[in-house]
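>>> Quick one: sequence plus predicted model below, questions after.
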Amino acid sequence: MSLGFTDEEFQRSWKELDEPQLLGGWELFTEASGLQIHRLHDKETGLYEYKVSGVLSACSPGQCADVYMDLTYRRRWDGYVKELKEMDFDGQTVIYWEVKYPFPMSNRDYVYMRERRDLDVDGRKIWVILARSCPEVPCEEKKGVLRVRDYKQSVALESDGAEGTKVFMNYFDNPGGLIPTWLVNWAAKSGVPGFLKDLQKACSEYSNYCQKK
């Protein structure tokens, strides 16, 4: 079974670094810390798909990509991680990720694949990371933890021409269960900028972390 991504999927992601595609119902949801978050209502689920664009200051795109890919380091700086590890499935690597949810809601877990490519596009250095859920992978479910079966994310990174990183992110996540609308909105409006802020801090401390390993 092949779980890979196509060249076209990578191309679609980095092309939105220059100009996010926002036709067809996308609306500006919020702006925070130099980032714009747009959303698109998904009629089938009643949830929203999101696009995030802007600049992360004082961290290079290559370092952002390294930090994003380092699961061991992620367990240190991301307080929402309960468990995060790589697993082998049919000769391919997939990731198991359990996320802490606030009481009284159940934690969620994901089984997903991801791939990073460092691209040279007409002299432009662009880092792209794609991820999506793999419901076909047989991974035993934990009691009291809800399995997220519909998740996708793409991240494209490029230098902003100074010391920062131009970023574009597209994601959709169907957490399942009965989650209040206020929490879904909070996660998008506050949680995403908060995560990116934590990512920037993690980038600034990554060199020291690597030296101590």
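Thanks, I have the structure now. Just so it is clear, the structure is predicted and the values come from calculations on it, not from any experiment. Residues are numbered from 1 along each chain as shown.

>>> use CA for all of it now, contacts and neighbours both
Will do.

>>> contacting residues for the residue nearest the centre of the chain?
The centroid of the chain falls nearest to residue 153 when counting by CA atoms, centre = their mean (5.1 Å). Counting by CA atoms under 8 Å, 6 or more residues apart in numbering, residue 153 makes contact with 130, 131, 132, 169, 170, 171, 172.

>>> Present those residues as JSON lines; the columns should include distance to residue 197, neighbour count and secondary structure.
Converted to JSON lines, these look like this (distance: CA to CA, whole Å; neighbours: other CA atoms under 10 Å; DSSP: H, G, I helix; E, B strand; the rest coil):
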{"residue": "130", "distance to residue 197": "20", "neighbour count": "22", "secondary structure": "strand"}
{"residue": "131", "distance to residue 197": "21", "neighbour count": "19", "secondary structure": "strand"}
{"residue": "132", "distance to residue 197": "23", "neighbour count": "22", "secondary structure": "strand"}
{"residue": "169", "distance to residue 197": "14", "neighbour count": "23", "secondary structure": "strand"}
{"residue": "170", "distance to residue 197": "17", "neighbour count": "21", "secondary structure": "strand"}
{"residue": "171", "distance to residue 197": "17", "neighbour count": "18", "secondary structure": "strand"}
{"residue": "172", "distance to residue 197": "20", "neighbour count": "19", "secondary structure": "strand"}
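
>>> next, the one to line up against it:
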Amino acid sequence: MEQTTSDALHKFRDMCLSETNWIECMSDGVQKEYQSINATDSVIAVKVVSNDFKDLPIEDVFNSIIDPDFHKEWDPLVIEWNVVDTKPENIKVIQMLVKVPVVTNREFVFDCEIATLFNEGVEERICRYESVDDNKYPVQNGYVRGTVGLSGYLVRKENDKVVVYCVGCSNVGGSIPKWIVNSMSKSAVPSMLKGLKEKVPNYNKWKNQQTK
């Protein structure tokens, strides 16, 4: 049975694989970093294409990304990750609470869509995030609501090697100037992928410990 997926998921996939509207700003042989401007609010979107996961099992890489409890192991800014609603096309609405240095902690509410696709024989696993109708859900007390633009992860098997595409585009909201938000975004995605790479080999051992 073919998996039902949204148009937004395919738009995200195309965003990952295309270089249109992206400016390459770094390439070191292992990964490439790109930047783009979100025309609606001048917040930078950052894309990283990483070959640093090439010898790791695709299942372990993707499970490390989508397991909400393990997410905290490689992204220390995450405080909580809760499912607050569901939508058609197997989309879950997530509330994520995060630490933000110096200022008030932030809360994000966004769609999370997960899919496995096969395109021209290439295995692709996708996790898409996007704040769509987050105003339906009340803001957590003590937090400031931020928003997530079209973001997420595409993990592919290319020539039997795992390649990770990660796009990050978020606005932490509040009164923080956009230039500070953009400065934070430029370093956040590469830093997260570095943390993820370090933790993926521990995923199965960690998972087994949770079930004991």
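That came in fine, so what should we check first? Worth saying up front: this structure is predicted, and the values here are computed from it rather than measured.

>>> Pull the most distant pair out of the contacts of residue 153 of the first structure.
132 and 169 (13.3 Å; CA to CA).

>>> tell me what the longest strand along the second structure is packed against?
Using DSSP state E to define each element, the second structure has its longest strand at strand 106-119. In terms of contact count using 3 or more CA pairs under 8 Å, 6 or more residues apart in numbering; DSSP states H and E, strand 106-119 of the second structure is assigned the packing partners strand 91-98, strand 122-130, strand 144-148.

>>> Work out the gap between it and the centre of the chain.
Mean-position distance between strand 106-119 of the second structure and its chain equals 8 Å (CA atoms, centre = their mean, to the nearest Å).

>>> Which part of the first structure matches it?
Mapping strand 106-119 of the second structure onto the first structure (TM-score structural alignment) gives residues 108-121.

>>> Just give the nearest non-adjacent residue to the equivalent of residue 78 of the first structure over in the second structure, would you?
Aligning on TM-score structural alignment places residue 78 of the first structure opposite residue 75 in the second structure. Leaving aside its sequence neighbours, residue 75 of the second structure sits nearest to residue 192 (CA to CA, 6 or more residues apart in numbering; 6.3 Å).

>>> ok, and the closest non-adjacent residue to residue 95 of the second structure?
For residue 95 of the second structure, ignoring the flanking residues on the chain, the nearest one in space by CA to CA, 6+ apart is residue 109 at 4.5 Å.

>>> What is the neighbour count of the match of residue 78 of the first structure?
18 (other CA atoms under 10 Å).

>>> The equivalent of residue 35 of the first structure over in the second structure: how many residues sit nearby?
By TM-score structural alignment, residue 35 of the first structure lines up with residue 31 in the second structure. Applying other CA under 10 Å, we find 16 residues neighbouring residue 31 of the second structure.

>>> from what I can see residue 31 of the second structure touches residue 47, true?
No: at 10.3 Å, residue 31 of the second structure does not count as touching residue 47 under the criterion of CA atoms under 8 Å.

>>> can you give me the strands in the second structure?
Under DSSP E, the second structure gives strands at 23-27, 31-37, 44-50, 78-87, 91-98, 106-119, 122-130, 144-148, 151-158, 161-168, 170-171.

>>> Those: which one's closest to residue 16 of the second structure?
Nearest of the strands of the second structure (CA to CA): strand 161-168, 6.2 Å.
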